[in-house]
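J.: The amino acid sequence is not available; the structure is as follows:
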């Protein structure tokens, strides 16, 4: 089962930026751990700081992959275009955040993408990704489809 982990802006700096919020591990190191923990899933990873590139990736895999785990970073709270892209594809998306967005600034507490995602996970550090992958791993193939 093909699953994409898609990370948005500034997540390429995990392990070096705001360690008190985001921890001290790079996502690349954590991704290796995820691949070992989920051998039944065919995991791929992509990160971009550019909104259009994230949209292109959603379009690229959004009709062929079985799931997308998406941390849109700050675009979560601002991007109608990403919201529209998620709405347009067939592949279910689970929104993830490393920090608890509801314990942060008020503007971070509104997600533009959440209404078009299967669900949202936030506040568990990098383990938010593991929780999302567990969701996809436990689904039976006929349960994966999701349309708003």
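T.: Noted; the coordinates are in hand. These numbers come from a predicted model, not from an experiment. Residues are numbered from 1 along each chain as shown.
J.: only C-alpha atoms for contact and neighbour calcs from this point on.
T.: Will do.
J.: burial measure for residue 29, as a count.
T.: Look at residue 29: counted by other Cα atoms under 10 Å, it has 10 neighbours.
J.: same thing with residue 59?
T.: With other Cα under 10 Å as criterion, residue 59 counts 17.
J.: Residue 36 now?
T.: For residue 36, the tally of surrounding residues (other Cα under 10 Å) stands at 10.
J.: helix/strand/coil for it?
T.: helix (DSSP: H, G, I helix; E, B strand; the rest coil).
J.: Okay, it and residue 7: tell me how far apart.
T.: Using Cα to Cα, to the nearest Å, residue 36 is found at 20 Å from residue 7.
J.: Please compare the first structure with the one that follows:
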């Protein structure tokens, strides 16, 4: 089966639309944070300065779900590199969204806990995911499992395509 230029353009547009939806999700979360009035002006300034992104809020959600979580466990559960986890944890601590809990028997290791502001943010993030999952499930229910599996296969193949350097 050959693909024509129009098919490739439609595919690019659909992928761009999915990216736009992720940006809209992030924007909606930011607007919800501001509108909630649950954060002080100082806290909002710290969150804004930190340039909150989905990965940072994902860390808050993971830690919030656990109550208190060893840093090492967080690096295993996060969907991105240990270096990014480390960088984001530092930023979240600076913004007073996470705190370190020192371990009495190990000076090098520590656990993480969300602050009250971090908990609120994690809960808002989780609620937004529930809304998004509900919307996605409504769309997915219109397609057969076989068609969805083929689409996932196609997207995974595109994601692993390596472009040659020129």
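T.: Sure, I can see it. Bear in mind that the values here come from a model prediction, so they are computed numbers and not experimental data.
J.: TM value for the aligned chains?
T.: Once the chains are overlaid, their TM-score stands at 0.28 when taken by TM-score structural alignment, normalised by the length of structure 1; 71 aligned residues with a Cα RMSD of 4.9 Å.
J.: Would you mind pulling up the elements that the longest helix seen in structure 2 packs against?
T.: Looking across structure 2 with DSSP state H, the single longest helix is helix 5-36. Secondary-structure packing of helix 5-36 of structure 2 (3 or more Cα pairs under 8 Å, 6 or more residues apart in numbering; DSSP states H and E): helix 116-140.
J.: 7 Å instead, please
T.: Under the contact criterion of 3 or more Cα pairs under 7 Å, 6 or more residues apart in numbering; DSSP states H and E, helix 5-36 of structure 2 touches no helix or strand at all.
J.: tell me the centre residue of structure 2?
T.: Nearest to the mean C-alpha position of structure 2, counting by Cα atoms, centre = their mean, stands residue 54 at 3.3 Å.
J.: any idea how far that residue lies from residue 108 of structure 2?
T.: Residue 54 of structure 2 sits 28 Å away from residue 108 of structure 2, going by Cα to Cα.
J.: try residue 83 of structure 2
T.: Distance, residue 83 of structure 2 to residue 108 of structure 2, using Cα to Cα: 17 Å.
J.: So between the two, which is more surrounded?
T.: Between residue 83 of structure 2 and residue 108, counted using other Cα under 10 Å, residue 83 has the larger neighbour count: 10 against 7.
J.: May I ask you to confirm that the more buried one belongs to a helix?
T.: Yes - under three-state DSSP, residue 83 of structure 2 sits within a helix.
J.: any idea whether residue 109 of structure 2 is helix, strand or coil?
T.: Per three-state DSSP, the local secondary structure of residue 109 of structure 2 is strand.
J.: what's the burial count for the nearest residue to it once chain neighbours are set aside?
T.: Spatial nearest neighbour of residue 109 of structure 2, chain neighbours left out: residue 103 (6.6 Å); criterion: Cα to Cα, 6 or more residues apart in numbering. Look at residue 103 of structure 2: counted by other Cα under 10 Å, it has 12 neighbours.
J.: Please apply the same query to the one 4 residues further on.
T.: Here the neighbour count serves as a burial measure; for residue 107 of structure 2 (other Cα under 10 Å) it reads 8.
J.: got it, and the one 10 residues further on?
T.: Around residue 117 of structure 2 there are 18 other residues, counting by other Cα under 10 Å.
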